[in-house]
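Novice: the sequence isn't on hand, but the structure is:
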């Protein structure tokens, strides 16, 4: 009304119609002057596109061949399989792909159907959209690794012999978790637990080299390789070899007490010579517990002047702290917190037998309080036959070097209670020689689990999973109430079980159907 009073007229726009040049029905004008039905009858934009494709499927590992030699693992109706199917189509670049989806088929039919929606510019710039179905026929053929396993499970091309000459397997427990997290041994056809190490068998030399390279990035190693001629075809000049990689891990482990050789002491700026190993990765972290000086040794530096531990963690003795006097404030050294302190300690085993007390200096002043228990090395009674000690003149050994706070007394109260978390393990065959040491291995594995609870730095590079077998009431967030270290719930991962998840989804769909009825 206001527009009419002002003398302005608003004209509503209308879209005119034209007659189709083929069938004569009214339609909205377009560049071809034909309706959609006539346009589709005249032009088929899917002409020349593949409607039937043959794909190679391995029934053992459920993977598909991506020519020429790559095998892709994919579940039915997964995004990975849909991408694989679309990429197998030729001449698809002539049209524009708008949408792709699976059409349900019987799982045993060896057929996969994919519905594609495409667009293409046709007569006089008109854009036509059309849908069509592509049928993929599965031809069953085992991949190279599966056929090799089926023919002879022991038929390997490359073997990696991983060894560490120490009297325990703590390093291999940790390496196992690193290998699982990064999938480093996914290509292994067999894994065998051996004395002082593990053997990994691969179907190709490249997989063995890749695994050796991974081990060298997470721990200081030295390796050598050998090959043995298996067969030779003189006509085609082809040689078949079996490759063996011998990988030795340095014998220095976390919490070891070390007496450095004079040459290493000089190269590290007169560190030590009595130091403790705080961390082993691709380098060795060495800490002087009396001065809090820290130095790192990489693999090349270590193997150039290799040395062994003075005392290992198996010789740790439990002490009780009688008094602590802090000498310095808490400092961060190499990602760990330390504080120098003078302390009075006594062996727990001496209670009721003697009054021997040691006045020592320790780097654990920020953790220890009078009445606490600690694990350390008893150098007062230790029989040291290390040749490196004789090379250092006028070296005075301390009576005791403490390594870490002990929670064993508090754990006794909760012995037998389950943990809220668990670890996965590699599918390993056990050598017959190692079956008798199962009790020793179980105790070492239990100590490894305790180390994970006490050291967040160790947990950073591995995956811990929630244990569904235990009640939530037994799972605590930080500690178990008695100042005992435990794994926080936010660090745990859910252990996904696809079969259970599918069953739950089916149950949910059934409930929804009942509600609709």
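Specialist: Sure thing, it's come through. Being a predicted model, the structure only gives us computed values, none of them experimental.
Novice: every contact and neighbour count from this point should use C-alpha atoms.
Specialist: Will do.
Novice: show me where the stretch 401-517 of the chain has strands.
Specialist: Taking DSSP state E, counting those that start in this stretch, the strands of the stretch 401-517 of the chain run over residues 421-422, 429-430, 464-466, 492-493.
Novice: secondary structure element holding residue 199?
Specialist: strand 197-202 (DSSP states H and E).
Novice: try residue 325
Specialist: Judged by DSSP H and E, residue 325 forms part of strand 317-326.
Novice: and that strand, what other elements does it pack with?
Specialist: strand 341-347, strand 373-378 (3 or more CA pairs under 8 Å, 6 or more residues apart in numbering; DSSP states H and E).
Novice: and the angle for the last one with strand 317-326?
Specialist: Right, the one you point to is strand 373-378. 110 degrees (axes from the mean of the first three to the mean of the last three CA atoms, to 10 degrees).
Novice: name the surrounding residues that touch strand 373-378.
Specialist: With contacts defined as CA atoms under 8 Å, 6 or more residues apart in numbering, strand 373-378 is touched by 311, 315-321, 399-407.
Novice: can you check the longest one too?
Specialist: The contact list for strand 341-347 (CA under 8 Å, 6+ apart) reads 317-328, 356-365.
Novice: how far out from the middle of the chain is it?
Specialist: Strand 341-347 sits 41 Å away from the centroid of its parent chain (CA atoms, centre = their mean, to the nearest Å).
Novice: try this one next to it:
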């Protein structure tokens, strides 16, 4: 086989060091070319990053602050954006060089390319060192300093309960209206929302106007003024008052306003509260919507609220009227709950109840005939909550002016489930809270509402339990908030089923008196009988409101927290 030599490669000597090289336009070797030409010229070898130790964020000019983990892609991108002159070369590689975290130094290795002569591309590797400087971001500075808020929204409602603010808190969380809030403070009649900018306070005021009937007014206070530049520093206050009419309240409209609302009966129930009040006459099923501006021109208060509800037993229901949506007009016969129980059944309990509530004695065995809008859900034997008007005394001129024949003895409001409420059944759902802290874990989800010092904690617990019951019993109200799957059991407080109504107390035996030993057999029999009665009642109350699983959302924050706790336990 004949050997064929390859073409000869002509080499020349380097003009500086004399090393044989392949000819190029500069006639220089790579080492001499790097010594004569520096492609990193104009690129700084040192720079700095600003880091906030409170929120652990890096400054990203011009005004942004981002969260970046050590040696992450986000931090590398931030470092590359800080380099000047990098747009004049071609970046081929960049990575971190490990440094001690406590040294407050970051080292980045860069590989760049640049064409230095005709058809001659030079590649070079170099390092840039970043000094991490500590500074406070504007958000942390506002939180650390005092009296730095620019605007405050003061939300008030003159009612003796907090259920409105509990519902309002859930609406704010669902729509994310709390993201610009610096802090929230509970006051006697409401909440205060603090903001760093006036526009954020205006946005919150507009949100409140869209979800509840309110009226608002604003004021400003001069803090400082510069006469040279003609600039001034103000603090703005927005006062928002919510109408003192809540769901299921009994109201008496002024005669002039009732005529304006399609001549509706003055004595009506408030069935729903949104940005307007929804009123319904349980005697005729006439409904009307009262807008917030109209209400504030002729304001009125509620005659009675949920704390005035009384339990009634339905004896007979006969639908005899029109149907409007979910309401069905019916004639009903009711009596006070427990009116026809035998004396031997619960003598001690009845005696205690009659001693506490003397006003119930006169009508204990009386049967009331009334018209109700609950004909679609009430059945004979059910328990309903209503207002007992024949034994009520209201301080209202409009109510006193009503003819006696137009005032019913009883106004039924909603169906009750006393037997199921007596059982401490665990709830499978829970609610989120604003500004929830570690100290609030024992409050069953309550956040900014219910933490005011000096308030009766028992009253706070009752308001929260009534709010949870309203969510269970009203699917329309439940659809306006976000419900989450509960990781732990959420116990239902045992009660009589009356939403704030009059309850009956039971006389308990004192073990120290020796009665437990002598009456242990009777107590066991009574317990078995009560359990049988409750099981029978559960079958009769098959329409007890249950929150379905498809209505619940996954609480990803709690799931992540639970995973971290499991990892810590394993370690």
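Specialist: Structure's in. What do you need? Computed from a predicted structure; not experimentally measured.
Novice: let me see the TM-score of these two.
Specialist: With the length set by TM-score structural alignment, normalised by the length of structure 1, the two chains reach a TM-score of 0.73; 461 aligned residues with a CA RMSD of 4.6 Å.
Novice: related to what we said a few turns ago, name the residues that touch whichever helix or strand comes after the strand holding residue 325 of structure 1?
Specialist: Using DSSP H and E, the helix or strand that follows strand 317-326 of structure 1 towards the C-terminus is strand 331-333. Applying CA under 8 Å, 6+ apart, the contact partners of strand 331-333 of structure 1 are 292-294, 337-339.
Novice: map residue 180 of structure 2 onto structure 1.
Specialist: When structure 1 is aligned by TM-score structural alignment, residue 180 of structure 2 is paired with residue 187.
Novice: tell me the contacts of its match?
Specialist: 202-203, 207.
Novice: so which of those residues is the closest to residue 100 of structure 1?
Specialist: residue 207 (35.2 Å; CA to CA).
Novice: secondary structure element for the closest one?
Specialist: helix 205-218.
Novice: same deal with residue 136 of structure 1?
Specialist: strand 127-140.
Novice: just the contacts of strand 331-333 of structure 1: which are in strands?
Specialist: 294, 337-338 (DSSP state E).
Novice: on that earlier part again, tabulate the contacts of strand 331-333 of structure 1 (CSV), appending neighbour count and distance to residue 493 of structure 1.
Specialist: Output for those, formatted as CSV (neighbours: other CA atoms under 10 Å; distance: CA to CA, whole Å):
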residue, neighbour count, distance to residue 493 of structure 1
292, 19, 36
293, 14, 36
294, 19, 34
337, 14, 27
338, 20, 30
339, 21, 34
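Novice: which of those sits closest to residue 239 of structure 1?
Specialist: residue 294 (50.6 Å).
Novice: what lines up with residue 318 of structure 2 in structure 1?
Specialist: Aligned by TM-score structural alignment, residue 318 of structure 2 pairs with residue 325 of structure 1.
Novice: how far off centre is the helix or strand that contains residue 37 of structure 1?
Specialist: Taking DSSP H and E as the criterion, residue 37 of structure 1 maps to helix 36-42. From the chain centre to the centre of helix 36-42 of structure 1 is a distance of 56 Å (CA atoms, centre = their mean).
Novice: show me what that helix is packed against.
Specialist: Looks like helix 36-42 of structure 1 contacts no helix or strand (3+ CA pairs under 8 Å, 6+ apart).
Novice: list the buried residues of it.
Specialist: residue 39 (16 or more other CA atoms under 10 Å).
Novice: cool, stretch 540-549 of structure 2 as well?
Specialist: 541, 544, 547.
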